[in-house]
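Participant: sequence unknown, structure follows:
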């Protein structure tokens, strides 16, 4: 059989390189003494890929990244599923061999380039391997299925998750493992719920199969002739032509979906059992396996007289896979997994895997994110109140909200908890389906919704299901369409009248899409429908001014039209509106159309994509102004950094808060989770005109007091903030040039010393460059700092050419030619749909410069560099460092440059005093309350935010005060240099606070931190000057609370922090074998008891 080779990097090398950084470091009192590749001590001629050794010289952890017979195969690290029997057999055999030789290894891991699985090793592992198979190196038979599914997976699997090749990721793993090893943690405390490990299993199958499909249907990155025509037709009906990567991944997912659904039907109909066809000798090649599956799927349609669109899926039925024994094994493994766990018992587990059909960055652009079930449950339970409610989900995806609505309606109709209902009676099932309407622009998730709902009662599929494939904004409420909609059902597409008006509830998770990411046709439709409304409430997109409301604002405006009076809207939306100016306009729209019951901000990141923070809005449509004005609106911040919450607890607290006369209070839940609750009379909010985040944290009380103080002025008094200090960026920041605020091709304008030399560019056309805020680690930037960038081979020069072409030397003219024309060699990054990136000369910024020939001589001319004595990182995770520039450099647009106004002159001490204030907790409070939260919990500064920033008016201070603050700034800079930078959380906040603020597992112990030392001194000195000493600790605590809220988005998604009513599903009991009986002993909390021999 052929072998698929797609070498991107060596997984073993990448993991080992990261782990070696921890040599000599201690985790929970355990020192990593050595990291060894190809570890062979005591392994009887075998070699483990990586061994992490502890203080006694013995392994703490073994990591396998390849199957043994593929050790010399390039790319083999990608070619296995980390939890397959053969892979587990190999790594546990190594642990058993070492145990036989007197060395107990407490942990093992398997990893490829996508996933990692980490296990605790039972102390009696040597008693549970088949030694004959181990000696023959037949690892597929080294462990019995009963042992894998009855012991290892339920008791010993700590976690199985997507891998990140980053230091903090592996530091967290080591912190967890050493904590269990020294009995600081019990295994149950750290074990991942089975639900999530199964999700990774299914993702792993799709990841594994996709490249084998791609190699079968493509050649040289293009579709093979026999499928190219089908793809073209498919693109015409679908609205876009999928790339080979997209289509092959979808084919793998569809096959997974078919197998899962067949196994479900197998338990309800007289169908031939789908067995492990390769292991049982029924299929010996991949083509035979696929043919047999196709026969079974067709038979399922025939027997059930239903479900044709599940099993007959158009182009995805044309799946082809290159011949490889590993594919046969993977298909067998999937069937075995489904048999062992009856996956449908875990709810919409396949819906999670749907996320991975589209890579994360593309999902972000499309705004598609899967909603955790408890979030959907909370929203649906609040919105759906009677058994006859009609429910609309206008962006239904794979059906999470509609499934929860189904369960809620079933409970209301049958008067009992859904967990007590095995199958809803057929008549009730059909009633419920007729009350649910879903819309999705994409036919594939719409199809999944239909399947998901049908699985509520596989014996009673219904044609009454209404899932419409259409752009939501093209559905006008109450309009009588000339032709019926095409709707999806398990029986296929059908024509039906769907009434889009007077819904009792509209629920969902709108797309997380910015205005510029919406297609032009939909933009036009939104403006046509709601131009007056969005103008009235300040929601008109103004991209050049940075006003770019998310699509969810228009989504809710549109949804309002579908609700009946008194109907409820519940959605989880981006939390960005809470900290933007347009958010106040959106809030005003809500005030005028709804009783705003609650805005719930959640500390834990609930989506598995770091770019997304979210909040829940619960609204009741109300045309009566008096009722709206007298409504009590709750703003709630849920801090789930400690403990967890039940959906019922949140709903109960919400109702108590609305009924209470208390305006604000903190609530502590039994689990340790906390809620900050603010209650307002809705009428009192009509005149509110500031960022909504301040209705939760009330930073305005302090900031307004600052603004009224005679020693406070705005930053605009002294400086003009700019996105970088290159003249084009400065003019674009001011609006003099109407263009994007980037140079338009860093690939061309930013050069390393080596690159500049290779192109022969003379020094007069090169200007020292600060290319990224990651080099701005301290509170000053010096020539030594710049020299370090140059020595390390970084981009250290900026191509500065303010001359006409005819005046330029030949090397410069040749270099410019590389960035222009059809033969350009230096191009912009390729955008979706482009085969190659455009020439740099065709960037938006270049075109903007060409339109202003009065300022710029040509597209390559950026005008020059403006002097900026103070700069700050535009984005910061922990603390925005305002730095004194001691060496003149050109700054990238990700660096905010403070350019002095023409009449401003500050001496050295005044500059130092101002910098002390800019790096204080008072300035930090302003930034936390006004800054824009971005990906991974970072906080963004914008020019307009800096313009309005209250600062000390250093010209009005006594000279002695100026000198004291300047001295403290010097102390701050010295402290940062000693710590090695102010860009690490421990160095800013100290080890203790860093652990509370983040979920990093690798906090450096014993660091006191700048916040607890010199920044504290600065805070008290400023407060003393302003007469606010009594408020210092309040300000500092508020900074910590707001930072904690933001940073909680930066860790891994804590989708389990909010718990629904559905109990966790336990694995089925393992099949008993005569040779080993499953232990009846309950799980214990500590390692020594957990791992005692059975």
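Facilitator: Nice, thanks for sending it over. Because the structure is a prediction, the values reported are computed rather than measured.
Participant: okay, CA-based contacts and neighbour counts for the rest of this
Facilitator: Fine.
Participant: residue ranges of the helices in the stretch 551-700 of the chain, please?
Facilitator: Using DSSP state H, counting those that start in this stretch, the helices of the stretch 551-700 of the chain run over 551-560, 581-593, 625-630, 647-659, 694-697, 700-707.
Participant: Check the stretch 751-900 of the chain too.
Facilitator: Using DSSP H, counting those that start in this stretch, the helices of the stretch 751-900 of the chain run over residues 753-759, 783-791, 810-817, 844-850.
Participant: then this one, side by side with the first:
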């Protein structure tokens, strides 16, 4: 077993899984035109891409991986350094590039490397938000090092099909390449990685296009050229889908039926009738949430206890009411939030609890110690409805009939137009709205669907039905792509 395949099995180094042999070989064959072409891999790992072309250059930040690549591939020029700081000063240019950039989340992408990446992107008109992962910056920076007419191909996370910052990247690519293609792959390229991965291919640096070509395949097999895709006008994708490519997995008839329903005069978006936001952040969940038994033992009065929906799994029906709370109590769930006003004298029982060992630990947590009154949880609301933030099979919506609050693991829905909302929410289980949840949300590792507040606000309700079976089949198809 060679080192690359061994590393692919054993795991992750610096946020990166090493590229499978058949994928690396295919991507290199897509971009190399002649034996004299210089190939760049900006995050070469142990040399999976470089092994397939004799005139190659690799940059790798991890010293061990760089050493392994150099030992395996003496023909390649490999440098152990940060790619962005290298890219900002190098005079080298390349005919082609291929790679699998590390999927470093924004929380870990920082320091001089992130500053250099931002500088390169900004200099070329690409403004990526502070919440962007590292991979779009790798692609932009690599593109700037290509000669006119150059080509590049990358393994990218499937979030290229839905992330807001992917739109800025695609804006840049269509303005700088003659052909931009995304290949969506249903089966996992990396079976041991929860992240789904797709392929990005760009041809003829220095050109321009009005289109994004999209292809989707069940599994990725070795191929000498990209799968045949369908051209979609980029301006239309931005108008109809806000630049999201994931809807293109659906057949055209399903997309057209959905857009037609969403454009009906009497169609409603969730955000038209409600404000959707996250619940409170306690800062110390185990301390601030009590079982009925524990609250009774402590002698804490009911006036300081609020029933709370702590997790999406609590939403098992269409209503959260007193019988639901009674079930949590019988199961001895820690569902009671300790809600203490920030000002005024403390009840003796509450004061005693705050001074317990658990209280001393809780007040040292970041969220608690930065509050003016560490013991008072801010942002506690009792919404009209609860909406699942992350869901598996179905996205659940439940009416709040017991004046409960919710944590930030659940969305708090506060109705601002009760008449319109009563009509709209009556269609929650309709084929159109079920598909809308899939299209407006986005897949998360492990087969979950995530709905950010802004995404949830775009869920569509339309009173006039039609095309139900087509919409249901489209929903089933999208669910199959998130491996639920």
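Facilitator: Arrived safely, thanks for sending. Model, not experiment: these values are computed from the prediction.
Participant: where does the TM-score land?
Facilitator: Here the TM-score for the pair of chains, by TM-score structural alignment, normalised by the length of structure 2, is 0.89; 481 aligned residues with a Cα RMSD of 2.9 Å.
Participant: Looking at the helices of the stretch 551-700 of structure 1, spot the one closest to residue 800 of structure 1.
Facilitator: Shortest distance between residue 800 of structure 1 and those, using Cα to Cα, is found for helix 581-593: 35.9 Å.
Participant: Just tell me the aligned range of the closest one in structure 2.
Facilitator: Using TM-score structural alignment, helix 581-593 of structure 1 corresponds to residues 164-176 of structure 2.
Participant: Report the contact partners of the residue nearest to residue 173 of structure 2 when sequence neighbours are not counted.
Facilitator: Closest residue to residue 173 of structure 2 apart from its sequence neighbours, by Cα to Cα, 6 or more residues apart in numbering: residue 180 at 6.8 Å. Applying Cα atoms under 8 Å, 6 or more residues apart in numbering to residue 180 of structure 2 gives the contacts 173-174, 200-203, 209, 211-213.
Participant: Can you check which part of structure 1 stretch 132-141 of structure 2 sits on?
Facilitator: The aligned range for stretch 132-141 of structure 2 is 549-558, by TM-score structural alignment.
Participant: aligned partner of residue 122 of structure 2 in structure 1?
Facilitator: Counting by TM-score structural alignment, the partner of residue 122 of structure 2 is residue 531.
Participant: ok, back up a step: can you name the residues in contact with the match of stretch 132-141 of structure 2?
Facilitator: Stretch 549-558 of structure 1 is contacted from outside by 473, 510-515, 518, 526, 539-541, 573-574, 577, 582, 586, using Cα under 8 Å, 6+ apart.
Participant: dump the residue contacts of residue 49 of structure 2.
Facilitator: Contacts of residue 49 of structure 2 (Cα under 8 Å, 6+ apart): 19, 24-25, 27-28, 41, 98-99.
Participant: thinking again about what came up before, drop anything exposed from the contacts of residue 180 of structure 2.
Facilitator: 173-174, 200-203, 211-213 (16 or more other Cα atoms under 10 Å).
Participant: Show me the residues you listed that map onto strands.
Facilitator: 200-203, 211-213 (DSSP state E).
Participant: would CSV of those with distance to residue 144 of structure 2 be doable?
Facilitator: Shown next, in CSV, are these (distance: Cα to Cα, whole Å):
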residue, distance to residue 144 of structure 2
200, 16
201, 15
202, 13
203, 13
211, 21
212, 20
213, 22
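Participant: Please identify which two of the residues you listed are farthest apart in space.
Facilitator: Farthest pair in these, by Cα to Cα: 200 and 211, 14.0 Å.
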